[in-house]
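J.: any chance you could fold what I've pasted below:
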Amino acid sequence: MDNLIPELMLSTAVVSATVVIHLIGLDILQILTGWHLERFTTWIHLDRMIVPLGIVLGLFVIHGFEIWIYALTYWKMGLLPTLEQSLYFSTSAYSTLGETGAILPIPWRIVGVLEGINGMLLIGWSTAFLFQVLSHLGWEGEEAHPLPKGAIARPSPRSRGSGSASPQGTKDSDTELMQ
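T.: Model (predicted):
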């Protein structure tokens, strides 16, 4: 318990650094994607493969930097004996895999747990970014998706009004299937 304040201070510093790296990285990816789409237009819709591939690879690079920050911190502080163990532990914690074989010393184990929470949030943020870019590329058009809108999720009671009529744009038999 004596080491809690230094653990939290270290975690706060590294979390702050990774959030700043993530902000800058996503901004760069967004700029590069916009630059690519303005300058290079392909006649066979190759952008539907190039842009997502570029973003996913870019996200791997961003997450890699963030993982390396934790690994170098563990290694330089002498919390793990080798750089390889530090990198393996950091990757496992960041990705919330959990089973590593390498274990931080007890006075510093909260840092590893907070790295897992940090990684989970940053991976979720990256996923949201990827879906946002894909939706801006026009991948969510109704004609492109095999299921009609509302085929999986029921409309909320607020959108149905009194509940006596079918949702707008559906047949009575469709509404029965959704309920």
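
J.: for the rest of this, base every contact and every neighbour count on C-alpha atoms.
T.: Fine.

J.: spatially nearest residue to Ser92 (excluding sequence neighbours)?
T.: Using CA to CA, 6 or more residues apart in numbering and skipping residues adjacent in sequence, the residue nearest Ser92 is Gly98, 5.5 Å away.

J.: from Asp47, how far off is the one you found?
T.: Using CA to CA, to the nearest Å, Gly98 is found at 36 Å from Asp47.

J.: please identify which of these two sits among more neighbours.
T.: Between Gly98 and Asp47, counted using other CA atoms under 10 Å, Asp47 has the larger neighbour count: 18 against 15.

J.: please provide the structure for the following sequence as well, for comparison with the first:
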Amino acid sequence: MLIMLTINFVVVTLSVIVHYEFLHLLSVYLPKIRIKTRLKVVFGILGSLAAHIIEVWIFAAAYYGLIQLGTFGNLEGNFTHSILDCAYYSITTYTSLGTGDIQPTGDIRFLAGIEALCGLVLITWSASFMFIEMQKYWKTDDNA
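T.: Have a look, this model is predicted:
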């Protein structure tokens, strides 16, 4: 169980660092780009989505690795043991969509629970960031 807690901590920490770095880069470079406001917002959304996609793949790689080890549980149901199935499961868990066609068993369940919480927090962070950024642009640039 200590190994699983350590893996959870590493995966979540890596995801948070990726997210922070993406949002930091967006906050630094968006104001410097000389384009219309609406395009800055589009770039901000695309950058945020890119961060989320990378984070989903971090979790997918963790699921895939843990399943390959064979001692931490499995994903069962409509699952073919491919990295793409792990990515699919990860995106449904990260976004709390949870379609239910793949279910975790064993210790991997803890990673799934942590991923749902992490996804909620990071998606909310992105929404807050974009709200603040859009307020800056809408106040300073009337010809969007």
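
J.: where does the residue nearest to Ser92 of structure 1 land in three-state SS?
T.: Secondary structure, DSSP: H, G, I helix; E, B strand; the rest coil: Gly98 of structure 1 is coil.

J.: which strand or helix spans Gln103 of structure 2?
T.: strand 102-105 (DSSP states H and E).

J.: just give me how far that strand sits from the chain centre.
T.: Centre-to-centre, strand 102-105 of structure 2 and its host chain are 19 Å apart (CA atoms, centre = their mean, to the nearest Å).

J.: buried residues in it?
T.: Ile102, Gln103, Pro104 (16 or more other CA atoms under 10 Å).

J.: same deal with stretch 38-58 of structure 2?
T.: Across stretch 38-58 of structure 2, burial judged by 16+ other CA under 10 Å covers 40-41, 44-45, 47-49, 51-52, 55-58.

J.: one step back: after the strand holding Gln103 of structure 2, which helix or strand is next?
T.: Once the chain leaves strand 102-105 of structure 2, the next helix or strand it forms, by DSSP H and E, is helix 108-140.

J.: check which residues of that next one are buried.
T.: 108-109, 111-119, 122-123, 125-126, 129-130, 133-134, 137.

J.: then stretch 76-87 of structure 1?
T.: Buried-residue list, stretch 76-87 of structure 1, by 16+ other CA under 10 Å: Leu79, Leu80, Leu83, Gln85, Ser86, Leu87.

J.: if I read this right, His22 of structure 1 contacts Ile62, doesn't it?
T.: Yes. Between His22 of structure 1 and Ile62 there is a contact at 6.5 Å, judged by CA atoms under 8 Å.

J.: packing partners of the helix of greatest length in structure 1?
T.: Looking across structure 1 with DSSP state H, the single longest helix is helix 4-39. Identification of packing neighbours for helix 4-39 of structure 1 by 3 or more CA pairs under 8 Å, 6 or more residues apart in numbering; DSSP states H and E yields helix 47-76, helix 109-136.

J.: need the three-state assignment for Leu80 of structure 1.
T.: The three-state label given to Leu80 of structure 1 by three-state DSSP is coil.

J.: so who does it touch?
T.: Counting by CA atoms under 8 Å, 6 or more residues apart in numbering, Leu80 of structure 1 makes contact with Tyr74, Ser86, Ala102, Ile103, Leu104.
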